[in-house]
Structures are given as structure tokens and as C-alpha cells.
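Asks: mind folding the following:
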Amino acid sequence: MIYPRKLQVWLIDDSPADRALAEEAFVQCRADCNLTTFASGLDTLTALHLPGVVLPDVILLDLQMPGMDGFEVLKVLKEQELVQYIPVIMLTTSQSEQDVQQAYQQRASAYLTKAVTFEAFLAQVKSFVEFWVKAQLATRL
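Replies: This is a model prediction of the structure:
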């Protein structure tokens, strides 16, 4: 029997509070995955090229960040052969139709608006992990 490795999730978000909430949500929903967080797109892009890096199975990307915003990070990710096919999910507070369209035009895999309450965010994280764990299992069969 093949046992899948733990799902590798990278979260890119400039907000320390949002990163901490995500870490807590992943713990509380007993997510069978490894969550790695980054404070900026530049930190993420640097980590991609470190020796021995474990590449993510899926990336959660905030849109509104100083320096490189989410669209700029997405553009660079989709141009790099190493990670261009890794699904990138925009995770943001923006509900702008223009932002949604731009994300999909730049090849985001999905666009998810951050839940307002922690309980709702916890439910989002649980659904997200369940979906991607099943997707990972399906690709390994």
C-alpha cells in the first residue's frame, strides 16, 4: 500500500496576525499537512531555491502585500519552471471582481475570500485541506 506524504502547504501573507490565525486554524482542524508561512513574496521566492527545499503541493497567496503584491508574486511563480504547475490559491479579503478576473487571467487555480470570523475561517481551512489531500491521493493512484 502506498502511503501519501503529508500535504505541503505554503502560505504567503504579510500580516503576522493572519499567519498566526492560519497556523492556529491548521492546528485546530488537525490538518494532516505541513504549513510553512512566509511574510513576503521575496522570502518565498528565495526559499524556493534553498538546497533541500521541500516544494509545496499548493500555495495560499495573499493579494494585498507591500513590496511585491500577490499578483506580482503569482506572475513570477508561473514563470518559474520549478513551480509553474503548483496550484496557487489567492486567499484575500478583496471581493473585487477585477481582482478575481486578474487572478484567473494570471493562472491562479482558485480565488478564496478570507472568512470574517475565526470559526468560518476554520471551516474554510478544513474544507481546503480535505480537498487537497483527496487531490493528492488521486494523483498518486
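Asks: make it CA atoms for all contacts and neighbour counts henceforth
Replies: Noted.
Asks: report how many residues lie close to Gln98.
Replies: Neighbour count for Gln98, taken as other Cα atoms under 10 Å: 9.
Asks: alongside the first, I'd like the structure of this one:
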Amino acid sequence: MTVRRPLRVLLVDDGAADRELAREVFDQHTDHVTVDTCASGERALSFLRQPDTALPDVILLDLNMPGMSGFQVLDALKHEARLSIIPVVILSSSSLPQDVEHAYSLHASSFMTKQLSFDRFVRQIDAFVSFWLQARTTHYPR
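Replies: From the prediction side, this is the model:
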């Protein structure tokens, strides 16, 4: 039997309320998910570039952030060998077709539009966790 370590998620979102809401939903999965958060793209890249950082299994990335946009973060991630293999899921309030197309052109793994109602957001994150627990290929210990 293979024992799997918790799914590691990095949430990058400049909105404190959005980070807190996501944290509340992820707290329902604490037995099999760990979440780190960063409030900016610059902070996320700095965190990921630390040699002792355990890389996440998946990154949830907001697009509309001051300073470095989610598009710029995604582009930077995909141009660094160590970071380019991390799946990046866009979680944005935008559903504009040009934003979706641009994200996929930069090799986003998926694009999710943030659900506005709390119940729908909970279901959205539950589905995200279920999918990525199955989709990741990393096994414990590592």
C-alpha cells in the first residue's frame, strides 16, 4: 500500500478576503491537503525559488493582481526549469474568453471562474481537491 503525503497547494491571490474564504474551505480538507498562501505574484515567485521550499503539487493563481499580474507569474513559472512542471490552475473572477485563451497560451493547466456564492465556491474547491488528489503523481515520502 502506498501512503500518500498531503496534497500541497499554493494559493496566490492579492485579495485578503478571497484568501481567507479559500482557507476556510481548504480547512475542511486538512487531513489530506496543506495550503500555503501568497498575497502577490512577486512573493509567490520568491517563495518558490527558495531552494528548501517543498514545491506545491498545484498552484491556484489569481489573474488580476497589482504589480505582477497572474499572466506574468504564469509566464515566469513556465520559463524556469524547476518550476515549469508545477500545474497552474487559474482561479479568477474573470471569465473573459481572451483571458481564458491567454492563460492557456501560457500553459495553464486549467481555468476556473471564482464562484460568487459561498456554497458554490465550496463545491468548486471540493471538486478541485478531489481532482488533484487523484491527478498528481507524487507519492510520499518525497
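Asks: which SSE is the residue most central in space within structure 1 in?
Replies: Centroid check for structure 1 by Cα atoms, centre = their mean gives Leu60 as the closest residue, at 1.4 Å. Counting by DSSP states H and E, the element that carries Leu60 of structure 1 is strand 58-61.
Asks: what's the longest helix seen in structure 1 in contact with?
Replies: Once structure 1 is assigned using DSSP state H, the helix that runs over the most residues is helix 118-140. Residues outside helix 118-140 of structure 1 that contact it (Cα atoms under 8 Å, 6 or more residues apart in numbering) are 4, 7, 21, 25-26, 28-29, 31-33, 58, 114-115.
Asks: quick one: which of those residues sit in strands?
Replies: Residues of the contacts of helix 118-140 of structure 1 located in strands (DSSP state E): 7, 33, 58.
Asks: hang on, the earlier thing: quick one: the longest helix of structure 1 to chain centroid distance?
Replies: Using Cα atoms, centre = their mean, to the nearest Å, the mean C-alpha position of helix 118-140 of structure 1 is found 11 Å from that of the whole chain.
Asks: before we move on, what about stretch 9-28 of structure 1?
Replies: 10 Å.
Asks: what's the answer for stretch 89-105 of structure 2, then?
Replies: Computed by Cα atoms, centre = their mean, the chain-centroid distance of stretch 89-105 of structure 2 equals 14 Å.
Asks: ends of that stretch, how far apart?
Replies: The stretch stretch 89-105 of structure 2 measures 13 Å between its terminal residues, going by Cα to Cα, to the nearest Å.
Asks: I'm done for today, thanks for sticking with me.
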